[in-house]
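> pasting the structure only:
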């Protein structure tokens, strides 16, 4: 009778250690790597007159990240028939004002929206809806690229002198894009905005307040202006011709009147002589 060999248990396999994910890349470094993709002319409708400026799109791609940014610089405000050139923060691509960005982190499959302190407009562009336009566009871009990515929560802070109306506007700004918004303290000086997935955001803005001009539309507008200018030039030439004709007629009438006056004077003198 043969006995079965006794099997001794082998070493149990050790659990595989999870490899930690790399930290997200710094958005400042990504901004320095960003390459312009193109520019568009924007018109912002404000009470003092429309403002015209340049919107620039730029993007940076690395093995870990995809970074997309929108920046706006104002050019001039139209006041009646005159243009007032903008200056300072309103007229240049800025690292604080009039821009928005989004960073995709592939290892963690998360998205971060910025600026982290919130989109801010420079003084002359406040109330134009530019902040909603910029934020809505980077959201729309992210929805098209990574709709299933999670969203890293954002924290914003408010100043001590912030009014109740300003706090309500800040709440409405994020809620208008379908973010959840929660104040983090009783004084409502800091708040968290968050959402679980990019696809659940809206990415909307007021298309009546801000208008984009593409290349073809600009050419059509320039062609229309040239046609209107040619029509005005033709009308001006017709008016000048009519003015010259009227001027000649008046000069002829003046000459005729002078001749008649001379004749009348001569006749009067002859009559006086005849009486004498």
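Cool, got the structure. A quick note: this is a predicted structure, and the numbers were derived from the prediction, not measured. Numbering: from 1, shown residues only.
> okay, CA-based contacts and neighbour counts for the rest of this
Fine.
> which parts of the stretch 1-150 of the chain are helices?
27-33, 130-145 (DSSP state H, counting those that start in this stretch).
> got the ones you listed as a markdown table, with distance to residue 233 columns?
What follows is the helices of the stretch 1-150 of the chain, written out as a markdown table (distance: least, Cα to Cα, whole Å):
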| stretch | distance to residue 233 |
| --- | --- |
| helix 27-33 | 49 |
| helix 130-145 | 38 |
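> deepest-packed of those, please.
Compared across those, helix 130-145 shows the largest average neighbour count, a mean of 21 (mean count of other Cα atoms under 10 Å).
> before we go on, here's another structure to hold up against the first:
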């Protein structure tokens, strides 16, 4: 039996450092992503302010890059309905703005995270604040996220400024976000300033108070316009009928007046001749 030299396995240098993990790219700037987004849909919405309807439009925009996805919902007011009159609203609430009256979400795929914006916090103009529109905006964003990225992590975002001053407004803001499933981290004990976040998108909750905020469907709008057209046509027909009756009545009255004048003239003529005859003038 011949002896063969056994090959010894190479020694592993345990002191050799493992290759460093490649750092993730920084998340893309939200302003850059907003510039890459395009409008996708608009929706007519009705709010109730002490029983008075306010009509506005919501616009959903989205964008996509190799690294990110972007979602934004914006609001612009149209008018208040005061009785039978429409009062167009003016000011910032009636314009499409980049940092007011809009909520946006930036999705970073390398880190599997999402963040709510704008960075300054979601805020509404006074004309449309406190009317349930915040809950509607977050519901739209959350629904969009849950359909696409349920396992992504929600990074801490700056809490939006309360829609009014005082402790009650802050408590309402916090309870509204808590109803959507967000967790909080606070910068102060009074829970004024802080951030909201969530471990996973799928844990968030969508939904809004549809007694305060109602989507007006295109079919309903067309049905309403059609009904108004029919009512207007019916009123127009009645008006024309009344005008025709009025003209007929005026014609009859005019004829009757002419007839009465003629009869009065004849009667006077007969009386005069009768009187002259009685007096022996002829």
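That came through, no problem. What you see is a predicted model; the values in this text were computed from it and never measured.
> that older thread, out of the helices of the stretch 1-150 of the first structure, nearest to residue 53 of the first structure?
With Cα to Cα as the criterion, residue 53 of the first structure lies closest to helix 130-145 of the helices of the stretch 1-150 of the first structure, at 11.2 Å.
> the closest one vs the second structure, average offset?
On superposition with the second structure, the mean distance recorded for helix 130-145 of the first structure (mean Cα distance after the TM-score superposition for the first structure) is 1.4 Å.
> quick one: closest of the helices of the stretch 1-150 of the first structure to residue 177 of the first structure.
Between those, helix 130-145 lies closest to residue 177 of the first structure; by Cα to Cα that is 7.3 Å.
> corresponding residues in the second structure for that closest one?
Helix 130-145 of the first structure corresponds to residues 133-148 in the second structure, going by TM-score structural alignment.
> what segments of the stretch 151-282 of the second structure are helices?
Going by DSSP H, counting those that start in this stretch, the stretch 151-282 of the second structure shows helices at 167-179, 218-278.
> give me whichever of these is most buried.
Of the helices of the stretch 151-282 of the second structure, the one with the most neighbours on average (mean count of other Cα under 10 Å) is helix 167-179, at a mean of 16.
> now the helices of the stretch 151-282 of the second structure in CSV, with distance to residue 112 of the second structure?
Below are these laid out as CSV (distance: least, Cα to Cα, whole Å):
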stretch, distance to residue 112 of the second structure
helix 167-179, 22
helix 218-278, 37
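> closest one to residue 84 of the second structure among those helices?
helix 218-278 (13.0 Å).
> so how far is the closest one off the chain centroid?
Relative to its chain's centre, helix 218-278 of the second structure lies at 51 Å (Cα atoms, centre = their mean, to the nearest Å).
> give me the mean deviation of it from the first structure.
Mean deviation for helix 218-278 of the second structure: 3.4 Å (mean Cα distance after the TM-score superposition for the first structure).
> now for that helix, which elements pack on it?
Applying 3 or more Cα pairs under 8 Å, 6 or more residues apart in numbering; DSSP states H and E, one finds that helix 218-278 of the second structure makes contact with no other helix or strand.
> counterpart of residue 232 of the second structure over in the first structure?
Match for residue 232 of the second structure (TM-score structural alignment): residue 229.
> what does residue 98 of the second structure give?
Residue 98 of the second structure maps onto residue 95 of the first structure when the alignment is built from TM-score structural alignment.
> residue 123 of the first structure touches residue 91, doesn't it?
No. Using Cα atoms under 8 Å as the test, residue 123 of the first structure is too far from residue 91 to be in contact (10.9 Å).
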